[in-house]
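> Sequence and predicted structure, then a few things I'm wondering about:
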Amino acid sequence: MVEEAYNLTPVVAPITGMVVKRAVEPGQSVSPSKELAVVSDRLIVKTFVDETDIGAVREGQRAEFYLDAFAKEKREGRVLAISHESTQKDGVVVYEVKVLPSGGLSALRSGMTADVLIVTGNKKNALTLPKKAVKYRDGEATVSVKTSATAKLTDKNIKVGASDEARIEVTEGLAETDTVYYSTGVAKERSGFNVGF
């Protein structure tokens, strides 16, 4: 009779969700204070944003992320929350940002690693360059261009605007037809790059 009572005791989660961790195995003895499972009502993507960039991040902004397990698949979400408290990662002050994925959640697993891009702005027909083409001297942004008179490389001051991981906007100082030269990282090799939209 006691065994029947135990067998009929239901275990009910306080929320609707997905079991992300099971703490006990079937047949194992448990006490009232023992955790049986961890249930998540939603999965979120946590990322950390550098203090120099956090001012541009707002709740509700669109975010794109790539899971390491599915690196080629772009997934989307929205910024859910931005921490008011800073923390340090690798000696840099950062703030935790939570992104709520939209759709396609079946591939997500708790603890997965993701690369996150938060879309803080969008400009059409912006003149951009690879970030590595821009040098900074005394706080001024410069690029290497050839002058038509001497055909020698010379540094030209430019004004820069928004940027992402790879590219930076040029707001002043270059035309679409200018060719910018920069080091590719290979010794004694330089690449010409036509400025484009």
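Arrived safely. Only a predicted model underlies this, so the values are computations on that prediction, with no experimental measurement involved.
> Every contact and neighbour count from this point should use C-alpha atoms.
OK.
> Roughly how far does the residue most central in space within the chain sit from Gly103?
By C-alpha atoms, centre = their mean, the chain has its centre lying nearest to Val116, at 2.1 Å. Note on Val116: its distance to Gly103, by C-alpha to C-alpha, to the nearest Å, is 16 Å.
> try it against this one:
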Amino acid sequence: MDKVKLKKWAKIILVLVVVIIAIVTGYKYYAQKQEEAKKPVVNTAQVQYMSMKSIVSATGTIKPVESVEVSSKITARVKQVLVKENDTVTQGQTVALLDGKDYETQKEQAEFTLQNAKTIYDRTNYLYNIGAKSKEDLDNAQYNYDTAQSKLEEAESNLSETVIVSPMDGVVIGEPVTDGTMAVQGNSNPTVIMRIADLSRKQIFAKVDETDIGSVRVGQKATFTVDAYNGKTFTATVSKISQTDMDNSWNISNSSSSSSSSSAAVIYYSVTLDVDDPEGLLMPSMTARVEIETANKDSALAVPLSALKTDKNGTYVIVIKDDGTTENRYVETGIYGDEFVEIINGLSENEKVDVTMVKKATTTTSARPGPPIH
């Protein structure tokens, strides 16, 4: 019995030893995996030459280069509009007629007044020459005659304004006013009878963010799209860059009234682009989504944007050497693309750089949150 018990205990001890060894081995394996999991995964990219271009994106509105609002210099009712929307007109063509009855009457009265003033002047001049009238009488007659002459010229001018002509070659944009509309003259808010535009030449008036305006230059090429023609790309050229922002926020006279709103607003500058539209597809007021090509190189030494890192000394990349060691190397950058950046100085072709994205640590707090940001 003693031998049987001894064998039994030996088996138990052996099983315990095996279990302990398995536990220790498993723990070591788990600990090793945990340590490996804590190590950051290093992703690398090779420094290489590629074609690169830099783009500034903007949104703008298509407008004709030349357009006019046709209005009247006199106040009168529109008698007849002789053109309609989309009609082609030429400079000097009659496009509308105003009711001129009142002005015809004014002209007839002015002619009668002038004739009467001429008769009085001739008689006064005769009497003055024979000594029967004074120089003052002659001057008064002369004044009345000159005034009547001016009144007639004014009446004739007003009557001629009842014929509305096109000031330029172009196309009637939008519906003109209807017959019977009262056309009111004025410098601030006159009645617009019709609008005429030269649609052979168009421009885009785009707004560019202040962070991008420094790289935009006159003469740069651009492409753009409009919603009306899905998948079609048009071309344009930068022709003008405004020297003031679109809100004129720098103006001292405006700063006091708009300082609170402009301080938080994004500053935009107006950029004008000449449009190529040989097919005549584009229409005024279409929204254009513009990409201005600010730089272009067929062969630029480049790395992914994720390789760039910065500190107080500047911009650097982490170079992975052949032996696995690393080096923080400061670089000079050039063209920035959507995914890559040009390296002007600091790297050589085929070197490897670290492109691992480092996540910033986050902290939690039990403090009450602040008010929502509007």
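Okay, I see it. It should be emphasised that the depicted structure is a prediction, and the values quoted were computed from it without experimental measurement.
> And the TM-score between these chains?
Overlay of the two chains. TM-score (TM-score structural alignment, normalised by the length of the first structure): 0.68; 180 aligned residues with a C-alpha RMSD of 3.5 Å.
> on that earlier part again, surely the residue nearest to the centre of the first structure is in a strand?
Yes - Val116 of the first structure: assigned to a strand according to DSSP: H, G, I helix; E, B strand; the rest coil.
> Touching, it and Asp68? I think so.
No - counting by C-alpha atoms under 8 Å, Val116 of the first structure sits too far from Asp68 to count as a contact (10.8 Å).
> Run a quick check on Met50 of the second structure versus Val303, I expect a contact.
No - using C-alpha under 8 Å, Met50 of the second structure is not in contact with Val303, being 9.6 Å away.
> Neighbour count: those two, which is higher?
Counted by other C-alpha atoms under 10 Å, Met50 of the second structure and Val303 do not tie: Val303 has more neighbours, with 27 against 15.
> Figure out the helix or strand that that one lives in.
Counting by DSSP states H and E, the element that carries Val303 of the second structure is strand 287-304.
> What of Ser150 of the second structure?
Going by DSSP H and E, Ser150 of the second structure is part of helix 135-160.
> Could you check the angle the longest strand seen in the first structure makes with strand 114-118?
Assignment by DSSP state E gives strand 75-89 as the longest strand of the first structure. On the basis of axes from the mean of the first three to the mean of the last three C-alpha atoms, to 10 degrees, strand 75-89 of the first structure is oriented at 100 degrees to strand 114-118.
> same for strand 75-89 of the first structure, what does it pack against?
The contact analysis (3 or more C-alpha pairs under 8 Å, 6 or more residues apart in numbering; DSSP states H and E) places strand 75-89 of the first structure against strand 62-67, strand 92-101.
> how about 10 Å then?
strand 45-50, strand 62-67, strand 92-101, strand 114-118 (3 or more C-alpha pairs under 10 Å, 6 or more residues apart in numbering; DSSP states H and E).
> closest to Tyr182 of the first structure out of those strands?
strand 114-118 (25.9 Å; C-alpha to C-alpha).
> so where in the second structure does the closest one end up aligned?
Aligned using TM-score structural alignment, strand 114-118 of the first structure spans residues 288-292 in the second structure.
> Give me the contact list for the matching stretch.
Applying C-alpha atoms under 10 Å, 6 or more residues apart in numbering, the external contacts of stretch 288-292 of the second structure come out as 54-62, 204-208, 215-217, 220-227, 233-238, 273, 282.
> Average offset of that stretch relative to the first structure?
Compared with the first structure after the fit, stretch 288-292 of the second structure shows a mean deviation of 2.4 Å (mean C-alpha distance after the TM-score superposition for the first structure).
> one step back: can you put the helices and strands packed on strand 75-89 of the first structure in CSV and add distance to Val145 of the first structure?
Shown next, in CSV, are those (distance: least, C-alpha to C-alpha, whole Å):
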stretch, distance to Val145 of the first structure
strand 45-50, 32
strand 62-67, 34
strand 92-101, 34
strand 114-118, 31
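> Out of the ones you listed, the one nearest His84 of the first structure is which?
Judged by C-alpha to C-alpha, the one of those that comes nearest to His84 of the first structure is strand 92-101, at 7.3 Å.
> Which stretch of the second structure lines up against the closest one?
Using TM-score structural alignment, strand 92-101 of the first structure pairs with 266-275 in the second structure.
> So which bits of that stretch are buried?
For stretch 266-275 of the second structure, burial by neighbour count (16 or more other C-alpha atoms under 10 Å) applies to 267-275.
> which residues are in contact with both of Met50 and Val303 of the second structure?
The contact lists of Met50 of the second structure and Val303 share 340, 342, where a contact means C-alpha under 10 Å, 6+ apart.
> Could you confirm Gly55 of the first structure falls within a helix?
Yes - per three-state DSSP, Gly55 of the first structure lies within a helix segment.
> measure it to Lys98 of the first structure for me?
Going from Gly55 of the first structure to Lys98 of the first structure by C-alpha to C-alpha gives 15 Å.
> What is the corresponding segment of the first structure for the helix holding Ser150 of the second structure?
Using TM-score structural alignment, helix 135-160 of the second structure pairs with nothing in the first structure.
> Next, the buried residues of that helix.
So helix 135-160 of the second structure, judged by 16+ other C-alpha under 10 Å, has buried residues 138, 141-142, 144-145, 147-149, 151-152, 154-156, 158-159.
> OK, contacts around Val38 of the first structure?
Listed by C-alpha under 10 Å, 6+ apart, the contact set of Val38 of the first structure reads 13, 17-23.
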